[in-house]
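Visitor: Show me how the following folds:
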Amino acid sequence: MSAPLILCIEDEPSLRDDIAAELGEAGYEVIQAADARDALERLDDRRPDLILCDIVMPGMDGRALLAHLRSARPELNGIPFVFLTALSSREQMIEGRRAGADDYLTKPIDYDLLRAMIAARLDQVARLRSAGGREAETDALDRLTVGVVLLDVEGGVCHANRAAIELARDAGITLEPRLTGKGEGGRKLAGLLARILSGSESGAALWLDDGSRRVMVLGRPLGTGPTRDGTAAMLTLSDPDRHEALDPVALRQLFDLTPTEADVARLVAEGLRRDQVAARLGVSTNTVAFHLRNIFDKTGTRRQADLVALILSMPMAWSDP
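Guide: Presented below is the predicted three-dimensional model:
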């Protein structure tokens, strides 16, 4: 079994070396990064089991790096992120928690506490992964841009993914405890549910249109009876005018992109200009242009508009649920 891998991001070389030495003696493998840009490059090649990050750094600080990873690299969200800081005030700790940090360690570093904290965090991640099951399945549904609603035999909502919750809210659909609508759309929805739950039809469809937004609803029963978890039918909700960019992990797998290339492609699909992409990623515009040339080659597109159209045609959300 390989040693857990820790990424240590600290701009002070002597402290970074001391942390690496202490953790190495404790049986961990350590990757060192001097700043956020260095860390992002290292994350392109390796996936650590835990990240230690200084807050105050030149360029992109620790909070900005964490925000970037949470939005641009959702596949890393399960990795514990721990801030290292000389600022130990209550306000600083609250701000760090709000930024999404999993833990806090103040300087000067108590290495016994550091080792204990890392061991506890890695143990927590291992227990959560072993508990996986249904949570992993619903997390996968939450990455779809298409709304998915799972129903029991009585029409109660077993699960609604994130896209379904957003679309239902906009279309005036109530999801809890049962799926219902308002006015004529609500009556049509009730009829669709009755047909698919009774098994009289293998599928049914309708448009809900309140004048400001159209939502397509497709429904079908799941087999001849409820599944083991009680699910009997599924609805999908979609808006033809709604587009979201693809999950960067799927982008990488489909087109053999590097993590940075996937980030560039996603940000371009969001509508950012090249200089804005460069600022977001902390690189030069020439670097963005270099990555775009590689992306065009790998995706078989010739223009930025073609690339955006390709990405937006795919049904996986890039943002973290």
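
Visitor: Could you use CA atoms for every contact and neighbour count after this?
Guide: Noted.

Visitor: which helices and strands does the lengthiest helix in the chain pack with?
Guide: Using DSSP state H, we find that the single longest helix of the chain is helix 111-131. In terms of contact count using 3 or more CA pairs under 8 Å, 6 or more residues apart in numbering; DSSP states H and E, helix 111-131 is assigned no packing partners among helices or strands.

Visitor: one more time with 10 Å, if that's ok
Guide: Based on contacts counted as 3 or more CA pairs under 10 Å, 6 or more residues apart in numbering; DSSP states H and E, the elements that helix 111-131 packs against are helix 13-25, strand 50-54, strand 81-85, strand 103-106, helix 134-141.

Visitor: can you tell me which of these comes nearest to V125?
Guide: For those, distance to V125 was read as CA to CA. The smallest value, 9.8 Å, belongs to strand 50-54.

Visitor: Please identify the buried residues of the next helix or strand after the closest one?
Guide: Beyond strand 50-54 on the C-terminal side, the first helix or strand identified by DSSP states H and E is helix 62-72. For helix 62-72, the neighbour count (16 or more other CA atoms under 10 Å) marks 62-63, 65-66, 68, 70, 72 as buried.

Visitor: any chance of those in a markdown table, plus distance to A116?
Guide: Putting the buried residues of helix 62-72 into a markdown table (distance: CA to CA, whole Å) gives the following:
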| residue | distance to A116 |
| --- | --- |
| G62 | 22 |
| R63 | 24 |
| L65 | 25 |
| L66 | 23 |
| H68 | 28 |
| R70 | 25 |
| A72 | 30 |
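
Visitor: To compare against the first, here's the next sequence to fold:
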Amino acid sequence: MTSPFPGLNPGDPGYWEVIFDVIPFPVYVADSVTHDIICTNRAMRQKVGVVQGRKCYEAIYQQTQPCRFCRMPEMMAQSVETSLEFEHFNDRDDRWYQLRETMLTWFDGRRAKYSIAVDISALKGFQNALAEAHAELALKHRDLEKAVTQARDAERAKSEFLAVMSHEIRTPMNSILGMVHLLMDRPLAAEDREKLAVVHDSGAALLGIINDILDFSRLEADGVQFENTPFHLGNTVEGVVSLLRGRASEKGLTLALDAPTPLPGWVSGDGSRLRQVLINLIGNAVKFTTQGGIVLRLSRAAEGDGYEFSVIDTGIGLDSAQAESLFQPFHQADASISRRFGGSGLGLAICKKLVAAQGGEIGVDSTRGLGSRFWFRLNYPAAAAPAAEPPRADAPALPALSILLAEDNVFNQKVAAGLLNREGHRVVVACNGQEALDKLQGENFDLVLMDMQMPEMDGPEAARRIRAMPGPVAGIPIIALTANAMADDIARCRAAGMDGHVAKPIDPRLLRATIAEVLIRQALPGEDGERGGHSLTRMAEQLGNENAAILARTFMDSGEDICGRLEGAGGDLRIVGAAIHELKGLAAYSGTPWLENLAVSIGKAMQDGDTDQMEQLIHRLRRDWDDTRADLARQFGL
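Guide: Got it, this is the predicted structure:
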């Protein structure tokens, strides 16, 4: 081989150094057995500072003995390249290199490693920056998780606070309003009755503020469910205006309805929530208007199923700054508003959440001193009018019942006992859950009214103990009578085995209706809850045979009407949806789970678009309903 370099031969190590020196990357050759560096190029000597004669594991890897990289030739197949990375430190800079190694035979016959080092410091810098960014992102993620946890804890703390405050405020309010109810039922002088009416109205106003706070809390937690059933839009708005016209007249104001003629008819949506928003807005207009009047204007959108509702007043009005923040919770136009007119500042925030949750929008147009126009828009698709319901018998009066009242508060004991005694019931008082258990073991009762928070043993625990008692007493109806009015509290009552819930302050009509509902629901199902075992014996015992027969007839008429509407729907999903909604309510109220299960199945088939399955289930409903109706007819001679 002729050498291109004068004075150097291929067998001379210097020959290869000259050749390697033209390579811009650091290069070295090392003996694969002794690990001695045989040859280096200029780039290796200048950039890395590695010279021949040293061990490669010392010069390259800063190790005191052969490392896994030095043993690599033993693990490599012949002429296979292997990529390695190492970090080299010197006085000038810290650099990262990637080695590309391959095996070769040196000029003297030795097996050697031929290594080219590529500077990858820029790549490493990018990787480090990426790692730092990832670490920072992970830190932010942890901070976000911590913030979410703190927010959940804060929401839970707020809910717990609201529950406690609701209980603490409702407990004395129950005594106040309950005693007022009892006093107003007695013969009174006109002046005394007027004073009691002031006390009652003030207590009711305070209770309204409490309910606003609870409503807002439920809306924030997405705890409000919206119905989608047929309701008469025209009748709804007319009813709201009629309801509030008396309040407006008391202030010398007019309240008028401006709506198309004829009024809109049947639509699909949540009529009760529309009513709630309208009552709030018109009530505010009456409150803040001292002369002139209020108009509720109903107009149809140019396209689609939209309606616009406007409440226009000649009241105090707002400037632009006040209007911008008016729908925020606990906010009123200025501090003087709450002093002059009262209120919690939650009503408009509740309206906004109710409208937004139904896909609508709400706003206000106002000028200071010239009145306001509060408006909102919602979509209400047209719906078929439900079939006329058969005339229903009046709800039967309750017979005299023997009631165990578990209540620790002395004033609330007197209020509840007074209201129940007035209805002709016999009341025995227990001051805590344990005392209630003792009295149930020694005496027969028709019903238990159970407070939630009591010393020694609270209401839910007492209910669980009652349900575990041997014999018929385990099935005694239990109604929670409590100042805890949050959704979680109601769920706790149900989970403990209670059959109903009445919030304090006690509304005598609601208490009476709840007792009747629970007794009826307990009486209709059979012992095993299956079809064919639904004896009405217990209901007849509680309400009397005549009243039980009235309820059975009403149940039969309602069920027959629902089945007829389903069979005549002709595939109209709006009619089917409305009918099964009523069927589920009727079945749950009457304690006929086989009908409720069928209603759920029909609803699922409708949602899935399986019309064949829906029709088959409606035919099955007819068979099951006929059997149920025949059983009731035989039992009551109907």
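
Visitor: what's the TM-score here?
Guide: Structural agreement between the overlaid chains, expressed as a TM-score with TM-score structural alignment, normalised by the length of structure 1, amounts to 0.39; 137 aligned residues with a CA RMSD of 2.9 Å.

Visitor: what's the most distant pair in the buried residues of helix 62-72 of structure 1?
Guide: Among those, the pair separated by the greatest distance (CA to CA) is G62 and A72, at 15.1 Å.

Visitor: Just the strands from the stretch 201-321 of structure 1, written as ranges.
Guide: Counting by DSSP state E, counting those that start in this stretch, the stretch 201-321 of structure 1 has strands at residues 204-209, 214-221, 233-238.

Visitor: Just name the most buried of those strands.
Guide: Between the strands of the stretch 201-321 of structure 1, strand 233-238 has the highest mean count of neighbours, a mean of 22, where neighbours are mean count of other CA atoms under 10 Å.

Visitor: E58 of structure 2 and T102 of structure 2, how far apart?
Guide: With the distance defined as CA to CA, to the nearest Å, E58 of structure 2 ends up 20 Å from T102 of structure 2.

Visitor: So the two - more neighbours on which side?
Guide: Neighbours per residue (other CA atoms under 10 Å) separate E58 of structure 2 from T102, with T102 holding more: 21 against 16.

Visitor: just to revisit the earlier point, just name the most buried of the helices and strands packed on helix 111-131 of structure 1.
Guide: Across these, averaging neighbours per residue (mean count of other CA under 10 Å) puts strand 50-54 on top, at a mean of 24.

Visitor: Show me what that one is packed against.
Guide: Other elements packing on strand 50-54 of structure 1 under the criterion 3+ CA pairs under 10 Å, 6+ apart are strand 5-9, strand 29-33, helix 36-45, helix 62-72, strand 81-85, strand 103-106, helix 111-131.

Visitor: List the buried residues for the last one?
Guide: Okay, so that is helix 111-131 of structure 1. Neighbour counts over helix 111-131 of structure 1 (16+ other CA under 10 Å) mark 114, 117-118, 121-122, 125 as buried.

Visitor: Next, the angle strand 81-85 makes with that helix.
Guide: Angle of helix 111-131 of structure 1 versus strand 81-85, following axes from the mean of the first three to the mean of the last three CA atoms, to 10 degrees, is 160 degrees.

Visitor: same deal with the fourth one?
Guide: Going by the same axes, to 10 degrees, helix 62-72 of structure 1 is angled at 170 degrees with respect to strand 81-85.

Visitor: what packs against helix 62-72 of structure 1?
Guide: For helix 62-72 of structure 1, the packing partners by 3+ CA pairs under 10 Å, 6+ apart come out as helix 36-45, strand 50-54, strand 81-85, helix 90-98, helix 259-269, helix 274-281.

Visitor: please redo it, this time with the cut-off set to 6 Å
Guide: For helix 62-72 of structure 1, the contact count by 3 or more CA pairs under 6 Å, 6 or more residues apart in numbering; DSSP states H and E identifies no helix or strand as a packing neighbour.

Visitor: cool, the first one as well?
Guide: When contacts are defined as 3+ CA pairs under 6 Å, 6+ apart, strand 5-9 of structure 1 sits against strand 29-33, strand 50-54.

Visitor: out of these, which comes closest to T285 of structure 1?
Guide: Evaluated over those, closeness to T285 of structure 1 peaks at strand 29-33, with 22.9 Å, by CA to CA.

Visitor: List the buried residues of that closest one.
Guide: Buried residues in strand 29-33 of structure 1, counted by 16+ other CA under 10 Å: 29-33.

Visitor: if we can go back for a sec, just put the buried residues of helix 111-131 of structure 1 in TSV and tack on distance to F83 of structure 1.
Guide: Listed next are the buried residues of helix 111-131 of structure 1 as TSV, based on distance: CA to CA, whole Å:
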residue	distance to F83 of structure 1
L114	11
M117	12
I118	12
R121	13
L122	16
V125	17
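
Visitor: Helix or strand next in line after the lengthiest strand in structure 2, which one?
Guide: Secondary structure assigned by DSSP state E gives strand 94-105 as the longest strand of structure 2. Remark: after strand 94-105 of structure 2, the chain's next helix or strand is strand 111-119, criterion DSSP H and E.

Visitor: list the helices and strands that next one packs on?
Guide: For strand 111-119 of structure 2, the elements it packs on are strand 27-31, strand 94-105, judged by 3+ CA pairs under 6 Å, 6+ apart.

Visitor: Turn those into TSV, including distance to K604 of structure 2.
Guide: Shown next, in TSV, are these (distance: least, CA to CA, whole Å):
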stretch	distance to K604 of structure 2
strand 27-31	75
strand 94-105	64
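
Visitor: Give me whichever of those strands is most buried.
Guide: Per-stretch averages of neighbours, counted by mean count of other CA under 10 Å, single out strand 27-31 among those, with a mean of 25.

Visitor: Which positions in the helix or strand following that one come out as buried?
Guide: Next in sequence after strand 27-31 of structure 2, counting helices and strands by DSSP H and E, comes strand 37-40. When burial is assessed from 16+ other CA under 10 Å, strand 37-40 of structure 2 yields the following buried residues: 37-40.

Visitor: So what angle separates the directions of the longest helix of structure 1 and strand 50-54?
Guide: Counting by the same axes, to 10 degrees, helix 111-131 of structure 1 points 140 degrees away from the direction of strand 50-54.
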